[in-house]
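>>> Prediction below, plus the sequence it came from.
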Amino acid sequence: MLINQKFRKKIREKEYEFFFAINGNYALEQINKHPEIDIVLSDISMPEMDGLTLLTKLTETSPLIKSVIVSTYGDMENIRAAMNRGAFDFITEPINFEDLTLIMEKTLKHAQQIKQTIQAIKENNILKIYVDENVLNFMGNRKFESTIMSNEMI
């Protein structure tokens, strides 16, 4: 309820959509149902499957999803364990919602940049199939980049 209240404006404007899970198993089910999920906020302490195990499973099954661990345990051992298992960031409770907002925005931006990079790689590979190698070499050199940037400035 607190998350929905704090982010109600962004939820109403359809910038954010939250899916809640009582444990790691249910979180994985939600992720499978909603492949558009970009980030996971997870507590370390959860029944059935804890947050650290969830991190490991996410890294194996959904490597594009970025995770932020939220925990009352802010000791270095938990932070290191979370980061080693793939957490993008870590925030301690009690939650400072300004910090959480900044972390979520940074994490979302990173996740979206990764998706854009992957899309660009796919498009580049398709381009290589249909475009002559000389054209691709020309597009990859500095002169082409300078030309594009000078036009951008105009």
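The structure has been received and is ready for your questions. Bear in mind the structure is a predicted one, so any value in this text is a computation, not a measurement.
>>> all contacts plus neighbour counts: C-alpha atoms, from now on.
Noted.
>>> Show me which residues of the longest helix along the chain are buried.
As assigned by DSSP state H, the longest helix anywhere in the chain is helix 97-130. Neighbour counts over helix 97-130 (16 or more other C-alpha atoms under 10 Å) mark 100, 103-104, 107-108, 110-112 as buried.
>>> helices or strands next to it in the packing?
Applying 3 or more C-alpha pairs under 8 Å, 6 or more residues apart in numbering; DSSP states H and E, one finds that helix 97-130 contacts strand 39-43, strand 66-71, strand 87-92.
>>> now do 7 Å
Packed against helix 97-130 by the contact rule (3 or more C-alpha pairs under 7 Å, 6 or more residues apart in numbering; DSSP states H and E) you find no helix or strand.
>>> Next, the angle helix 97-130 makes with the helix or strand just after that helix.
Along the chain past helix 97-130, the next helix or strand (assigned with DSSP states H and E) turns out to be helix 133-140. On the basis of axes from the mean of the first three to the mean of the last three C-alpha atoms, to 10 degrees, helix 133-140 is oriented at 150 degrees to helix 97-130.
>>> ok, and here's another one to check against it:
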Amino acid sequence: MTSAKKIILVVDDELELERLIKQRLRKRIRTQELDFLFAHNGSEALDILKSSKRIDLILTDINMPEMDGLTLLGFIPEVDPTLKAVVVSAYGDMKNIRTAMN
């Protein structure tokens, strides 16, 4: 029995991150264990979430143009209340960290 492919939405305005993920996880992508969708801000991510059949996990940055990661986190339960998100950021502001955790 094979496990289903996991689809991860990565939301970050750093274009280099997409290349890095594809390079580092190429074997898992090739074997169809993982698949990645990429958005460069929260607005793009929200569009993908609304049009996509199934996303298993969201990895999001905090600071992005148009719609930041914290605002995106607020919209996720409206699209899918069971969807989990992980905030990945170099930003060290405790207020934003607490907001993301809540």
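That came through, no problem. Remember, it's a predicted structure, so these values are computed and weren't measured experimentally.
>>> hmm, back to that, the longest helix of structure 1 aligns to what range in structure 2?
The aligned range for helix 97-130 of structure 1 in structure 2 is empty, by TM-score structural alignment.
>>> residue boundaries of the strands in structure 2?
6-11, 34-39, 57-60, 84-87 (DSSP state E).
>>> can I get these in JSON lines with mean neighbour count and distance to Lys22 of structure 2?
As requested, the strands of structure 2 are exported to JSON lines (neighbours: other C-alpha atoms under 10 Å; distance: least, C-alpha to C-alpha, whole Å):
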{"stretch": "strand 6-11", "mean neighbour count": "21", "distance to Lys22 of structure 2": "11"}
{"stretch": "strand 34-39", "mean neighbour count": "18", "distance to Lys22 of structure 2": "8"}
{"stretch": "strand 57-60", "mean neighbour count": "21", "distance to Lys22 of structure 2": "14"}
{"stretch": "strand 84-87", "mean neighbour count": "16", "distance to Lys22 of structure 2": "18"}
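>>> Now do the helices in structure 2.
For structure 2, applying DSSP H gives helices covering 15-24, 26-30, 42-51, 69-79, 94-101.
>>> And those helices: which comes nearest Thr60 of structure 2?
With C-alpha to C-alpha as the criterion, Thr60 of structure 2 lies closest to helix 69-79 of the helices of structure 2, at 5.9 Å.
>>> Let's have the buried residues of helix 97-130 of structure 1 in CSV, adding distance to Pro35 of structure 1.
As requested, the buried residues of helix 97-130 of structure 1 are arranged in CSV below (distance: C-alpha to C-alpha, whole Å):
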residue, distance to Pro35 of structure 1
Leu100, 23
Ile103, 21
Met104, 18
Thr107, 17
Leu108, 15
His110, 17
Ala111, 13
Gln112, 14
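>>> Quick one: neighbours of the counterpart of Gly74 of structure 2 in structure 1, just the number.
Correspondence of Gly74 of structure 2 to structure 1, assessed by TM-score structural alignment: Thr56. Neighbour count of Thr56 of structure 1, defined by other C-alpha atoms under 10 Å: 17.
>>> Kindly report the same for Pro35 of structure 1.
10.
>>> next one: Asn78 of structure 1
Neighbours of Asn78 of structure 1 (other C-alpha under 10 Å): 16.
>>> Please consider this matter closed, and thank you.
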